[in-house]
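Visitor: what follows is a predicted protein model with its sequence.
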Amino acid sequence: MLKKRARIIGVPMDLGAGHRGVDMGPFAVRIAGLTPQIMALGYEVEDDGNVPVKIQEQMDSGDPKLRFLPQIVEVCRELAEWVEEAADAGDTPIVIGGDHSIAMGSLGGLSASYRKRSCDLGLIWFDAHADFNTPGTTTSGNIHGMPFAVLMGYGAPELTQIGGFSPKFHPDRVALIGIRSVDPEERDLVKRSGIAAYTMREVDERGLPVIMREALARVTAGSSGFAASIDMDCFDPGWSHGVGTPVTGGLSYREAHMAMEMIADTGKLCHVDLVEINPIFDSANQTSEMGVELVLSALGKRIL
């Protein structure tokens, strides 16, 4: 029986974020034992190292509505190539950020691989924020607030056309879970987009298992696989505090693991992003260790 294969790709980029330090995330996650623990699940693991990223001190931020746009496009294009190659080889890419703008590259590359095979792809996105801003709605100009919109075809053409096609996903096969901080104009675009967006109020009222069953039915229906893009600020900062933009009232530790375990139960997970871990705000690398635990649960680690 062939072993499953995972491909780890680090992206030490903070160009899309408002706080420095998230570029250290890939190093902290590796130190937390990502590779040996995935191997313990029975995977063959290859670590491709880090996509090259220039530091902010080497460049000008440029357009205040699209800060560091050319540099982010360059990184995301290269990342897309790395992920596409890994997916073409049948590996499961595990992409470690870095800020959430890297998802434009990672999921762009994954989508390109599936598109070549005429296969449909789903996406489940865990985040405290909708990440659905555009240059016309952003108040900060930070591109890490835009990647979900970009993947759905909204925003600057330089970003939406990474990989040469747009959108990367159909709204009927996309779900967003955990949001509790959304800008007013961003809210309108989320509603118009046709994606399924589950706020923390809905999680509280209906319960996470119900939400996850709905979301997973959506992202797996008619698809050959789905990606999970995990922003660690989705979870409550009481236990996941090593992030740059924490928002009180997120998923609990057990809810987070339940979500990942339910993902594993589908058998259709084909890609993971783990993003927005900022070691500067962490304590003894706890958030990185918890992020690794969540990835393991998504890949099939069980209590019994």
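Guide: That came in fine, so what should we check first?

Visitor: C-alpha from now on. contacts and neighbour counts both.
Guide: Will do.

Visitor: who touches stretch 186-203?
Guide: Contact with stretch 186-203 is made by 130, 132-134, 137, 152, 171-180, 211, 215, 249-251, as judged by CA atoms under 8 Å, 6 or more residues apart in numbering.

Visitor: now, of the residues you listed, which are buried?
Guide: 130, 132-134, 137, 152, 171, 173-180, 211, 215, 249-251 (16 or more other CA atoms under 10 Å).

Visitor: another one to put next to it:
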Amino acid sequence: MSIDMSGREVALIGVPTDVGASDRGASMGPEALRVAGLRERLQAHGLVVHDRGNLSGPANPWLPPVEGYRHLAEVAEWNRKAHEAVHAELTAGRLPIMLGGDHCLGIGSISAVARHCRETGRKLRVLWLDAHADFNTSAITPTGNIHGMPVACLCGFGPAELTGIGGQVPAISPKWIRQIGIRSVDAGEKRFVHEHDLEVFDMRFIDEMGMRHAMELALATLDERTHLHVSFDVDFLDPDIAPGVGTTVPGGPTYREAQLCMEMIADTGRLGSLDIVELNPACDVRNRTAALAVDLVESLFGKSTLMRKSSRG
């Protein structure tokens, strides 16, 4: 199936903060993606690209956790700003692409998408492409870093400053999430994931069943009333091909597996919003990881390696 995205309006929203992370540097992610040609590559596929520049917010104070949360006030402010920016683009009929920044920002972007879905009567499906489940709480986190908590916060488990962004608690149901590529989960977090029945296609599943089968299941039952959000943490990828992240975990998807993942998402024609997070140029080699991320995002918007004639479209 070939999906024509020509004329579709997208908005790039830079959110340059590493306030939720364990390492400094993700704040430089938005510029690295721009340097890697994200806007130009999307325009080459016929998309109308509006670059909104970067949001501004509090500096990273680099302090220890307080009552299980590190930098809670700063994380909340950045997420409120991300929420409003993403929601405004959705309301205007544009597809928002949030350029992070660390993955705590998924709270703001996904709560905005959920709010938009409530306002328009649409269903929501979230694909969480990540090495980590990000389903920690203050009671089980080993670090207090909020980039390990966004899925839990979106599902209503966390401080009111974060769970209430978007006006409804919980912002989403665990049933709406499909996690792909997971291979690093804390012990308490694993129990919590099982208690709430998150659907997880971890690397063992992908090794045994293949990326194609994982994506077929993750994308099953989408229809014309479904808004598909992709939250792409660059540490989803194997660090051999994507070293530019703060929390590398060996054993991730290969280049071809990641391309197949993105192409199958594109084939649905349902992509409505996107996060690109945790790109850390301080850990990268000549912006190699940013270039790979841009290449994969291109595939989300229709670039395909398909040479044979499709039997599906």
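Guide: Received it, and whenever you're ready, just let me know what you need. What you see is a predicted model; the values in this text were computed from it and never measured.

Visitor: any idea how far residue 49 of the second structure is from residue 138 of the second structure?
Guide: Going from residue 49 of the second structure to residue 138 of the second structure by CA to CA, to the nearest Å gives 39 Å.

Visitor: burial measure for residue 114 of the first structure, as a count.
Guide: When neighbours are defined as other CA atoms under 10 Å, residue 114 of the first structure has 18 of them.

Visitor: ok, and the closest non-adjacent residue to the corresponding residue of the second structure for it?
Guide: Using TM-score structural alignment, the partner of residue 114 of the first structure in the second structure is residue 117. Nearest non-adjacent residue to residue 117 of the second structure, counting by CA to CA, 6 or more residues apart in numbering: residue 123, 6.3 Å away.

Visitor: same check, this time on residue 183 of the second structure
Guide: For residue 183 of the second structure, ignoring the flanking residues on the chain, the nearest one in space by CA to CA, 6+ apart is residue 131 at 5.3 Å.

Visitor: again with residue 25 of the second structure
Guide: residue 280 (5.1 Å).

Visitor: contacts only, for the residue nearest to residue 117 of the second structure.
Guide: Applying CA under 8 Å, 6+ apart, the residues contacting residue 123 of the second structure are 117, 225-227.

Visitor: okay, and which of these map to strands?
Guide: 226-227 (DSSP state E).

Visitor: looking at the contacts of residue 123 of the second structure, state which has the most neighbours.
Guide: Greatest neighbour count in these, by other CA under 10 Å, goes to residue 227: 20 neighbours.

Visitor: show me what that one aligns to in the first structure.
Guide: Aligned against the first structure by TM-score structural alignment, residue 227 of the second structure finds its counterpart in residue 225.

Visitor: now that match, nearest residue through space, not along the chain?
Guide: Per CA to CA, 6+ apart, closest to residue 225 of the first structure is residue 268, 4.8 Å.

Visitor: likewise residue 241 of the first structure?
Guide: Of all residues not flanking residue 241 of the first structure in the chain, residue 282 sits nearest, at 6.2 Å (CA to CA, 6+ apart).

Visitor: map that neighbour onto the second structure.
Guide: So, by TM-score structural alignment, residue 282 of the first structure is matched to residue 284.

Visitor: list the contacts of its match.
Guide: 242-245.

Visitor: switch to 10 Å and redo it
Guide: By CA atoms under 10 Å, 6 or more residues apart in numbering, residue 284 of the second structure lies in contact with 242-246, 290.

Visitor: tell me, of the residues you listed, which are also contacts in the first structure.
Guide: Retained in the first structure by both residues aligned by TM-score structural alignment, their matches' CA atoms under 10 Å are the following of the contacts of residue 284 of the second structure: 242-246, 290.

Visitor: among the residues you listed, who's most crowded?
Guide: Result: residue 290 is most packed of those (other CA under 10 Å), 30 neighbours.

Visitor: correct me if wrong: that residue contacts residue 244.
Guide: Yes. Judged on CA atoms under 10 Å, residue 290 of the second structure makes contact with residue 244 at a distance of 7.7 Å.

Visitor: shared neighbours of the two, which are they?
Guide: With CA under 10 Å, 6+ apart, residue 290 of the second structure and residue 244 have common neighbours 29, 234, 279-281, 284.

Visitor: show me where the first structure has its helices.
Guide: Secondary structure of the first structure (DSSP state H): helices at 25-31, 34-39, 69-88, 103-116, 147-151, 157-160, 184-193, 200-206, 208-220, 253-266, 286-298.

Visitor: just those: most buried one?
Guide: The highest average neighbour count among the helices of the first structure, using mean count of other CA atoms under 10 Å, belongs to helix 147-151 at a mean of 27.

Visitor: can you give me the neighbour number for residue 303 of the first structure?
Guide: Residue 303 of the first structure has 6 neighbours, counted by other CA under 10 Å.

Visitor: looking at it, residue 12 of the first structure is touching residue 96, isn't it?
Guide: Yes. Counting by CA under 10 Å, residue 12 of the first structure does reach residue 96; the two are 8.0 Å apart.

Visitor: who has more neighbours out of those two?
Guide: Taking neighbours as other CA under 10 Å, residue 12 of the first structure and residue 96 compare with residue 96 leading, 31 against 25.

Visitor: how about the nearest residue to the alignment partner in the second structure of that one, chain neighbours excluded?
Guide: The equivalent of residue 96 of the first structure in the second structure is residue 99 (alignment by TM-score structural alignment). The shortest distance from residue 99 of the second structure to any non-neighbouring residue, by CA to CA, 6+ apart, is to residue 14 (4.6 Å).

Visitor: residue contacts, the equivalent of that neighbour over in the first structure?
Guide: Aligned by TM-score structural alignment, residue 14 of the second structure pairs with residue 10 of the first structure. Each residue near residue 10 of the first structure by CA under 10 Å, 6+ apart is listed here: 23-27, 29-30, 47-52, 79, 94-98, 273-274.

Visitor: kindly report the same for residue 258 of the first structure.
Guide: Counting by CA under 10 Å, 6+ apart, residue 258 of the first structure has contacts 208-209, 212, 252, 264, 294, 297-298.

Visitor: let's see that with 8 Å instead.
Guide: So residue 258 of the first structure contacts residue 209 (CA under 8 Å, 6+ apart).

Visitor: do the same with residue 275 of the first structure
Guide: Neighbouring residues of residue 275 of the first structure by CA under 8 Å, 6+ apart: 25, 96-100, 229-232.

Visitor: preserved in the first structure, out of the contacts of residue 123 of the second structure?
Guide: Conservation of those in the first structure, assessed by both residues aligned by TM-score structural alignment, their matches' CA atoms under 8 Å: retained contacts are 117, 225-227.
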